[in-house]
Each structure stands twice: as structure tokens, then as C-alpha cells.
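just coords:
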């Protein structure tokens, strides 16, 4: 994995008889990926390199496909899909959850990881924050969530008023809001909080992890790589390699550095099922 990408990606070729996107990526020697600086799913490390579980998977997959390098563009979470669709990059490598709404805009690979929800809170959890309903029941509490994230959807579903939500562009902003006391918790996946706390420290703790239940069904979200919907041949090749990695144990190896365990690996749930909802 290497380097921040330039602001624009290679011109689309294609058309009748034109080179495929994979052929063009092989020729240029790198694939441009978008990420949102969410530790440990996808972020830029202190040396300016793309890091995290999703970029690691992307780098390994594309290396297998003959593309030796990934170059990353960090953007706000709600800018990932627009950035992909406007050709700013070729792949989203941010651990983005596969949802029916997103499937209408982009094409997802088969799942590569999951993680339950949790909150990052003040040490000792003085406000006894355990669920999104805690905020709906206490109007004095404020919650930071990524703008456009599944956590924002959960917050709205469980009735948290808008004036109690602080919509943030990235994880670092949420941490700083919590540190300054401007919010009482930040909502993200449990593994994200755990890794961030390990890296940055602070008088905080991660609450007990859970999968929200909506309409009687446990919402166990699955993340994957995302591509433009027209890049069907590339998607097929990516899914082929992901299946091989899952079978060989490589998928687990790629995530272990970032705190992912066997419990976070994909089960038999397919992207088609997730897109249907």
C-alpha cells in the first residue's frame, strides 16, 4: 500500500473494444481508493500511507489481480459514494456497510468483515449509556455520529432528536468533541472504538457491544469494498479473490493487525441478500 492519490483518477476508457478497467489499472500500476479516516477500517497513518482492514484487503486483492499499489484519497464519510460515482477514485475501501439504499448507488463486493455497535464514553460511563434509546430517553445527552453512516440511521430510527445529534465528517472529529465535553458519546463500531482508544488513549472506555434490533430483526451489518455499478467484470474478479481469501484464512490474517477476529469474519450472508434488505 502506498501514498495519497492525486485528486483525479485515470480517464475512463472502455466502450466497444476499449480496455477493461482492470487492464487499465494493471497498466498504470495502481488503483485509487477512497476512505474516510475511520480507525481501524480505513485511514491514513502517521506516515501518510493508507492503513486499516479495508485498505489491507483491497491491497491484497488487487495485488492478486496484478495491480501492485493502492493510492488513497481520504474524504468525509458522506463524500465517499459521490466521490466514487464522479470518478475521483475506483474503489471505496472504508468498511462501508452494505445496505439496500447504498446498493442503489454502488456495487458492493461480497462481505469482508462485520462488527457490533458500541459507544465511546467517559471512563466509568457516568451517564449509563448502553443503547441509542439512552439518548432518546434523556434530552440532556448529545451523540456524535458520522454523517451518512448506518449509525445515523439507527439514531433516527430509535428516536434521537436532531438537536441531540452532532453529525461529524470523521472519527477524529468525534474524538475531539468527546474530549472537549461537547458530546457525551460517539457511536461507531466496537472495533473502531477499541483500536482508536488503544492508539490515542484518554479517559474513555468502550461500552458493551451490541447489534441493534429493528422490527424484531437483529441488524448485523456487513462491510465490503464498493465499486461503480458499471464495473461488473472487475467486481467479479474481486469477489473471486475474496472467496479464495476467505477459504484460505487470508481474510482473517489481513484483519488481525487491526483488531479483527474470527467473530468479525463473514458468514454465509451474501451481498445480494443484504441489498434486498
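Nice, thanks for sending it over. Please read these numbers as outputs of a predicted model, since none were measured by experiment.

CA only for contacts and neighbour counts going forward, please
Will do.

so which helix or strand takes in the spatially most central residue of the chain?
A centroid search over the chain (Cα atoms, centre = their mean) returns residue 95, at 2.5 Å, as the residue closest to the centre. Counting by DSSP states H and E, there is no helix or strand that carries residue 95.

how close does the nearest residue to it once chain neighbours are set aside sit to residue 230?
Leaving out its chain neighbours, the residue that sits closest to residue 95 by Cα to Cα, 6 or more residues apart in numbering is residue 223, at 4.7 Å. Residue 223 sits at a distance of 20 Å from residue 230 (criterion: Cα to Cα, to the nearest Å).

returning to what we had before: what residues are up against the residue nearest to the centre of the chain?
41-42, 53-54, 113, 223-225 (Cα atoms under 8 Å, 6 or more residues apart in numbering).

of those residues, which belong to strands?
Per DSSP state E, strands hold the following members of the contacts of residue 95: 113, 223.

any idea which of the contacts of residue 95 is closest to residue 258?
residue 53 (6.1 Å; Cα to Cα).

wait, the closest one touches residue 38, no?
No. In this structure residue 53 lies outside contact range of residue 38 using Cα atoms under 8 Å: 10.3 Å.

re the thing from before, pull the number of nearby residues for the residue nearest to residue 95.
Using other Cα atoms under 10 Å, residue 223 is surrounded by 24 other residues.

what about versus this one:
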């Protein structure tokens, strides 16, 4: 068994330096070839609690990282590097070989399926909002944003942008920021009426805000706003992805997995069910 280590890279620019040191050999290899040769598998993620984020020591935390590492371990791979970047840099960074797998808790969407390959679903993910205490503009779903003439803030590259536009929210009413910290800051400061993201993330922001914001009821969201999260790969690494999916099938929902992800709020209701990535790519 290969030795286990994690190497944290604090920003995308640093990640480029790490890659540059080995570019001559790694770029010519497929992920399967690299892994079988004992080279590090680099997992890329943004600071998206509770999906994926760096711990105080730089180690990869969050339920998507835990699941990915668990699956890789089941496959026999334990030499893993953690590469943190901004959300908007995940797909470009993957395709630029800055890392090998995206573990950021990314929803599977048709637009993303055009650019990368996803694993089979690992979680069912609903959207949610954070709002001022008491929800003064009565925001519960994307349509209500229009009714209230509200400003929505969300992360650059988040699926919430497409969902809001699909509900008729004008682009001028959608503020884009780097990630959750900035979403919370915009709502707290009154620069936005609602912060949008996955319910997992919005609930965590609300719980950590000392009462300055609250999370809305996720059941008010329309069924079509529910998504499935997957783990991202380069399309050229389909052979590795096939092996990964085989291990994923045995791992997801297992007693060991459920125990490992419980601390992040992942429960039986979060399991992906029988939906396939092929279906999700065609319908989301």
C-alpha cells in the first residue's frame, strides 16, 4: 500500500508552482497511469463548508473530500495532495492539469457536463437562502426574488445563477462574489437581500452568524431546483473514472461512509438515490 500524505496548497497560483515541478512527466500521463505509478493524486476544492474545505493544518475536510478519499483508499490509492483554489477556478484548473479531481461539492449540470466528466452522484443537494432575521422580504424561492425586487448574492460559477435566471431574475439583480464568506458579508451589510447557495452551506452560514442571518425553509424551493452533486474528472481520464465509479457504488451509503460523513451533516436524506449522471446531465 502506498504511503499516505496530504500536501496543502493555499492558492491556485501556488498550485501552478507545484504542477510546474512535475509537468514534464505528469502532463503526458493519464490519471490512471500516474496513480498506478505511485504519483500523488491531486484533489482540488474551494472553501465550501461543509462540502470541502481546508482544516487548520491544511488537510482536506468536508464530506465530499472524506468520500473521495475513502473511495480512493478503497481503490488502493493513498498518496493524495490537497489543492485549494477559488470556486470559479475549479473546472479551469482541472482542465489545465493543476489538479486531477474536483471534490468541491459541485452540482452536476448540463453546462458543466460539456466541460468535464462527473462521477455517479454522491449526494442529493437542495438550494437555500440566507436572509435578514425575520425574512422581511418574504423570500422563499427564486420567483419570490422577483416579487420582492430583491438583490440575490451568490458565488461566481454557482448553479444558483442559472436557477435564478431561469426563474426570470434579471442579471442586474444577481451579485456574484468569490464564495460563502462574501455571501454572508453581503447579506449582513444589507448589500443583498438574500444569499443563495446549497442548503448545506447556507444553513452552516446561518448557524455560525450569531443570529445576524437566518436560513429559509428549503422545502419552499421547487422540485426542479434540487440537484445531484458529483466528483469531477477530466474527460480524458474516463478509464480511471470507470474504476472510481465501480468503487463508489460499493462505498456510497455504506456504514463506514455514513459514519465518516455524519459530522458534516450528511444523513440518509442526502443519499443520491438511483439517479444516474447520464440522466442528471440531460435534465439539469
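Received the coordinates, thanks. Worth saying up front: this structure is predicted, and the values here are computed from it rather than measured.

superposing both, give me the TM-score.
TM-score for the superposed chains, counting by TM-score structural alignment, normalised by the length of the first structure: 0.89, backed by 271 aligned residues with a Cα RMSD of 2.3 Å.

redo the contacts of residue 95 of the first structure as a markdown table? Include distance to residue 2 of the first structure.
Output for the contacts of residue 95 of the first structure, formatted as a markdown table (distance: Cα to Cα, whole Å):
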| residue | distance to residue 2 of the first structure |
| --- | --- |
| 41 | 16 |
| 42 | 13 |
| 53 | 15 |
| 54 | 14 |
| 113 | 22 |
| 223 | 23 |
| 224 | 21 |
| 225 | 18 |
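
nearest to residue 65 of the first structure among the contacts of residue 95 of the first structure?
Nearest to residue 65 of the first structure, judged by Cα to Cα, of the contacts of residue 95 of the first structure is residue 225 at 15.0 Å.

the first structure: helices as residue ranges?
Using DSSP state H, the helices assigned to the first structure run over residues 21-28, 53-64, 80-85, 100-103, 132-137, 150-157, 171-180, 190-200, 232-248, 250-256, 271-276.

out of the ones you listed, which is closest to residue 265 of the first structure?
Nearest of those (Cα to Cα): helix 250-256, 6.9 Å.

buried ones in the closest one?
Using 16 or more other Cα atoms under 10 Å as the test for burial, helix 250-256 of the first structure gives 251-255.

kindly report the same for stretch 27-34 of the first structure.
Neighbour counts over stretch 27-34 of the first structure (16+ other Cα under 10 Å) mark 30-34 as buried.

which position in the second structure aligns with residue 178 of the first structure?
Aligning on TM-score structural alignment places residue 178 of the first structure opposite residue 187 in the second structure.

count of neighbours near that match?
Using other Cα under 10 Å, residue 187 of the second structure has 21 other residues around it.

pretty sure it contacts residue 129?
No. Counting by Cα under 8 Å, residue 187 of the second structure does not reach residue 129; the two are 10.3 Å apart.

joint contacts of the two?
Contacts common to residue 187 of the second structure and residue 129, judged by Cα under 8 Å, 6+ apart, are 194-195.

quick one on the thing from earlier: dump the helices of the first structure to a markdown table, plus distance to residue 15 of the first structure.
Listed next are the helices of the first structure as a markdown table, based on distance: least, Cα to Cα, whole Å:
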| stretch | distance to residue 15 of the first structure |
| --- | --- |
| helix 21-28 | 11 |
| helix 53-64 | 23 |
| helix 80-85 | 18 |
| helix 100-103 | 24 |
| helix 132-137 | 48 |
| helix 150-157 | 36 |
| helix 171-180 | 40 |
| helix 190-200 | 41 |
| helix 232-248 | 14 |
| helix 250-256 | 34 |
| helix 271-276 | 27 |
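
for residue 144 of the first structure, which of those helices is the nearest?
From the helices of the first structure, taking Cα to Cα, the stretch that ends up closest is helix 171-180, at 5.9 Å.

outside of the closest one, which residues touch it?
Residues contacting helix 171-180 of the first structure (Cα under 8 Å, 6+ apart): 37-39, 121, 144-146, 168, 183-186.

list the contacts of residue 255 of the first structure.
Counted by Cα under 8 Å, 6+ apart, residue 255 of the first structure has contacts 52-53, 56-57, 261.

nearest to residue 91 of the first structure among those?
Residue 91 of the first structure lies nearest to residue 57 out of the contacts of residue 255 of the first structure, by Cα to Cα, at 11.7 Å.

could you report the neighbour count for that closest one?
Using other Cα under 10 Å, the number of residues around residue 57 of the first structure comes to 23.

need the contact list for the residue nearest to residue 95 of the first structure.
Counting by Cα under 8 Å, 6+ apart, residue 223 of the first structure touches 95-98, 111-114.

counterpart of it over in the second structure?
So, by TM-score structural alignment, residue 223 of the first structure is matched to residue 229.

same deal with residue 62 of the first structure?
Correspondence of residue 62 of the first structure to the second structure, assessed by TM-score structural alignment: residue 72.

is its match in contact with residue 245, as I believe?
No. At 10.4 Å, residue 72 of the second structure does not count as touching residue 245 under the criterion of Cα under 8 Å.

when those two are compared, which one has more neighbours?
residue 72 (20 against 16).

how far away is that one from residue 230 of the second structure?
Distance of residue 72 of the second structure to residue 230 of the second structure, computed by Cα to Cα: 15 Å.

residue 80 of the second structure and residue 92 of the second structure: what is the separation?
20 Å.

my bad, residue 103 of the second structure
From residue 103 of the second structure over to residue 92 of the second structure (counting by Cα to Cα), the distance is 14 Å.

more crowded one of the two?
Higher neighbour count among residue 103 of the second structure and residue 92: residue 103, with 29 against 14, using other Cα under 10 Å.

okay, the contacts of residue 255 of the first structure in TSV with distance to residue 13 of the first structure next?
Below are those laid out as TSV (distance: Cα to Cα, whole Å):
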residue	distance to residue 13 of the first structure
52	30
53	30
56	27
57	26
261	40
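
many thanks, we can stop here.
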